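**Q** My questions are about this predicted structure, shown below with the sequence.
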Amino acid sequence: MISEAMEDADRVLVDLGNRSYDILIGDRLVDRAGKEIAERFPGARAAIVSDETVASLYLEQLRNSLASAGVDSAAIIMPPGEKTKSFEHLMTVVDEILAARLERRDIVIALGGGVIGDLTGFAAGVVRRGMHFVQIPTTLLAQVDSSVGGKTGINSARGKNLIGVFHQPALVLADTSVLDTLSAREFRAGYAETAKYGLIDQPEFFAWLEGNWKDVFAGGEARRRAIATSCRAKAAVVAADERESGARALLNLGHTFGHALEAAVGYDSSRLVHGEGVAIGMVLAHQFSVRLNLASVDDARRVEAHLADVGLPTRLSDIPGDLPPPDRLLEHIAQDKKVERGRLTFILTKGVGQSFVAKDVPASEVELFLKEKYGQ
């Protein structure tokens, strides 16, 4: 059935056979969420998981939309911030879903950014051995990246996203109008993930962003185009490699360094948020590629210059406070999910839009590189 929202929103299909789902991208989709959900899940009830900040802005709007479509809902409100991705908060969400007496064919809705999406998806994946899951991402980062692809999870003291399951959503509603309430810092953080798609294998998209990033920040058609292009890129990769056994690993460009930096600051969002870690990580990945004689200095400088132009941190020295020594940062890198049998795996590059998976990267080379960067 083609709904009203699908007629005036961009539609991206994540093609996974009988588990395929739509990503809808457009204005005021929160208002139309009830209709979209009721059409796909007639008779279902819902639990909405959100955080205190997002709930104060959009929870009533979403519940009204659901109620108008005949969907009964319960609300589960979490504290904001990366530290919410913990066993403690996972158990709270699980318990409240069960307390609401939701059944296996009912729906769990994530209304929030990447933290809420990851936590909610994990809960939906394990409650009753798997419930329907809908993503309504409210940050740019979540709209272009974390809401798509089925990766869910929580953090460990030993690293980011080390505990979780693959559990695909049944629908993603990327409401571009909610991004107007984001802080400049959070929007920039999401932009880092948007730029990532150009740096992986779409150099023409990265060049377009270099010339149009101010329009993306301003909103309107450029923003919607950037989000839709990012979602199409991720959907294609997920459809080809759902569980990250090959090409999907490319989506982690910048993340090996970035996740290690997040762990190094104790997931303290006042010092570093995820997209900022990714921005620094992508610059480091390009610079490390230069060190290994894989890419040109000019390309690495081009990447750093663009991310700095939009206001993102690009150097270790841009992170407030002290960082642990390079050998400790290397320990965090060694906990990365892409490590295989103790061998370090990085996403490196031969230039803008020419990323590849590099296995068996010598830890000694990484440590020497980090020592150089600590001195800059």
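**A** Everything's here; your move.
**Q** Could you use CA atoms for every contact and neighbour count after this?
**A** OK.
**Q** So what's the gap between stretch 250-262 and the chain middle?
**A** What separates the centre of stretch 250-262 from the centre of its chain is 12 Å, taken as Cα atoms, centre = their mean, to the nearest Å.
**Q** Show me what the helix ranked longest in the chain is packed against.
**A** Ranked by residue count under DSSP state H, the longest helix found in the chain is helix 221-240. Applying 3 or more Cα pairs under 8 Å, 6 or more residues apart in numbering; DSSP states H and E, we find helix 221-240 packed against strand 10-14, strand 21-26, helix 184-201, helix 203-218.
**Q** Reformat those as JSON lines; add mean neighbour count and distance to residue 366.
**A** Shown next, in JSON lines, are the helices and strands packed on helix 221-240 (neighbours: other Cα atoms under 10 Å; distance: least, Cα to Cα, whole Å):
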{"stretch": "strand 10-14", "mean neighbour count": "19", "distance to residue 366": "36"}
{"stretch": "strand 21-26", "mean neighbour count": "23", "distance to residue 366": "38"}
{"stretch": "helix 184-201", "mean neighbour count": "22", "distance to residue 366": "21"}
{"stretch": "helix 203-218", "mean neighbour count": "16", "distance to residue 366": "26"}
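**Q** put this beside the first:
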Amino acid sequence: MSEPVTVQVRAEHDYDVLIGSGLLDRLPALVGDGVARVFLMHPPALAEQAAAVAGRLTAAGYGVRTHQLPDAEQAKTVETAAGCWAALGQNAFTRTDVVIGLGGGATTDLAGFVAATWLRGVRVIQIPTTVLAMVDAAVGGKTGINTDEGKNLVGAFHSPGAVVCDLDWLRTLPEADLRAGMAEVVKCGFIADPRILELVEADPAAAMDPAGPVLAELIRRAVQVKADVVSADLKESSLREVLNYGHTFAHAVEHYEKYRWRHGEAVAVGMVFVAELAHGAGLIDLALLQRHRDVLTALGLPTRYRPGVWEELRTAMGRDKKTRGATLRFVVLEALARPTRLVGPDPALLDAAYAAITGE
């Protein structure tokens, strides 16, 4: 078992993000002493893997209750959360016990939310199994569920006790999911670490190879970007909003598409939308706008969206967490790795950015 890379996040309590291979044997030490029970949440596709994790924890002396969730965003409902609360109560989970989220971003979002709300907060350990979850959802302590009105509108800030990014999980990840997760990696390149973009541009195939060193380096760099931002602004009072680059439009797309689009696919289009917006506002040049399209296209991610639904998307964006009153606020770039905010942009700029990504 090789030594993992460790990235520390400073929060209400500091915690480590472990990045490496063969990390399952480290899990009992992370759960720690004084814990009687572990509540292990997982999606259906990871039932076999969850059994292996449960077996390792049982052998270490913990009582383990596995709890299967619906697939993907279907898990992030108040009904699913209530089912978790019921199981925790029926199995007498106390404040000294631990919740573990094993899965992608939807699973880690829900696991964090359930942990934040059970007995007003119990410890959670996240085991992300997708690129998206490793670099974004599992790190930072933002938890939440969806409602009919929008994505992640109900949630809590609840930092994990640890995050275990075992890169071995990625070897069996469907290519479409790996590709979608790369949108969040690219986002970190545009807002903070241009070396990420250079690595992707130099060899897109290597960037997508789950067994190779390039993807491991990209994940480490993206986690470091998020750790740096979260450590400086835990509860999204100012700086942390930059991590939402492309997300205002992306969440509107996800809501309109009833979550049939993968999150990363929507973020890819969302980044092009805000790049068009920044270019239209005179903040970035044409070369940086085109670089968005080129990098995302090299990874096989979408850069266009359907025409004819602008009013629906505009309404959904009005419910975004960054909106204040009726004023839309977007994270944009004023240069590479220099994010800023565009507050209340002219409606004509918004219309033009939407037209540009639809090809109208």
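**A** Thanks, I have the structure now. All values derive from a computational prediction rather than experimental measurement.
**Q** matching residues in structure 2 for the longest helix of structure 1?
**A** Mapped onto structure 2 using TM-score structural alignment, helix 221-240 of structure 1 spans residues 213-232.
**Q** What does residue 311 of structure 1 correspond to in structure 2?
**A** Match for residue 311 of structure 1 (TM-score structural alignment): residue 300.
**Q** quick one: what helix or strand has its match in it?
**A** Using DSSP states H and E, no element contains residue 300 of structure 2; it sits outside every helix and strand.
**Q** In contact with residue 79 of structure 1, which residues?
**A** Residue 79 of structure 1 is in contact with 51, 52, counting by Cα atoms under 8 Å, 6 or more residues apart in numbering.
**Q** Now check it against structure 2: what is it aligned to?
**A** So residue 79 of structure 1 corresponds to residue 70, using TM-score structural alignment.
**Q** And its match, how far from residue 104 of structure 2?
**A** 12 Å (Cα to Cα, to the nearest Å).
**Q** can you check residue 27 of structure 2 too?
**A** 18 Å.
**Q** Looking at the two, which has the bigger crowd around it?
**A** Between residue 27 of structure 2 and residue 104, counted using other Cα atoms under 10 Å, residue 104 has the larger neighbour count: 26 against 17.
**Q** how many neighbours does the counterpart of residue 353 of structure 1 in structure 2 have?
**A** Matched to structure 2 by TM-score structural alignment, residue 353 of structure 1 sits across from residue 337. Neighbours of residue 337 of structure 2 under the rule other Cα under 10 Å: 15.
**Q** re the thing from before, using a markdown table, lay out the helices and strands packed on helix 221-240 of structure 1 together with distance to residue 175 of structure 1.
**A** Formatted as a markdown table, these follow (distance: least, Cα to Cα, whole Å):
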| stretch | distance to residue 175 of structure 1 |
| --- | --- |
| strand 10-14 | 11 |
| strand 21-26 | 5 |
| helix 184-201 | 14 |
| helix 203-218 | 15 |
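**Q** out of the ones you listed, nearest to residue 256 of structure 1?
**A** helix 184-201 (13.5 Å; Cα to Cα).
**Q** what's the matching range in structure 2 for the closest one?
**A** The aligned range for helix 184-201 of structure 1 is 175-192, by TM-score structural alignment.
**Q** next one: stretch 147-155 of structure 1
**A** Against structure 2, stretch 147-155 of structure 1 falls on residues 138-146 (TM-score structural alignment).
**Q** List the neighbours of that stretch that are in contact with it.
**A** Contacts for stretch 138-146 of structure 2 (Cα under 8 Å, 6+ apart): 9, 17, 76-78, 105, 108-113, 126-128, 133, 151-160, 163, 223, 226-227, 230, 234.
**Q** 7 Å - rerun?
**A** Stretch 138-146 of structure 2 is contacted from outside by 76-78, 105, 108-110, 112-113, 126, 128, 152-160, 163, 230, using Cα atoms under 7 Å, 6 or more residues apart in numbering.
**Q** And stretch 9-19 of structure 1, by the same measure?
**A** Here stretch 9-19 of structure 1 makes contact (Cα under 7 Å, 6+ apart) with 20, 21, 22, 23, 24, 25, 26, 232, 235, 239.
**Q** try stretch 324-332 of structure 1
**A** With Cα under 7 Å, 6+ apart, stretch 324-332 of structure 1 has contacts from 159, 260, 263, 264, 367, 370, 371.
**Q** Among those, which one is most surrounded by other residues?
**A** Neighbour counts for the contacts of stretch 324-332 of structure 1 peak at residue 260, which has 26 neighbours (criterion: other Cα under 10 Å).
**Q** after superposition, how close is whichever strand or helix holds that one to structure 2?
**A** Residue 260 of structure 1 is part of helix 255-264 when elements are defined by DSSP H and E. Here the mean offset of helix 255-264 of structure 1 against structure 2 after fitting is 0.6 Å, by mean Cα distance after the TM-score superposition for structure 1.
**Q** And residue 110 of structure 2, how close does it get to residue 85 of structure 2?
**A** Using Cα to Cα, one gets 11 Å for the distance from residue 110 of structure 2 to residue 85 of structure 2.
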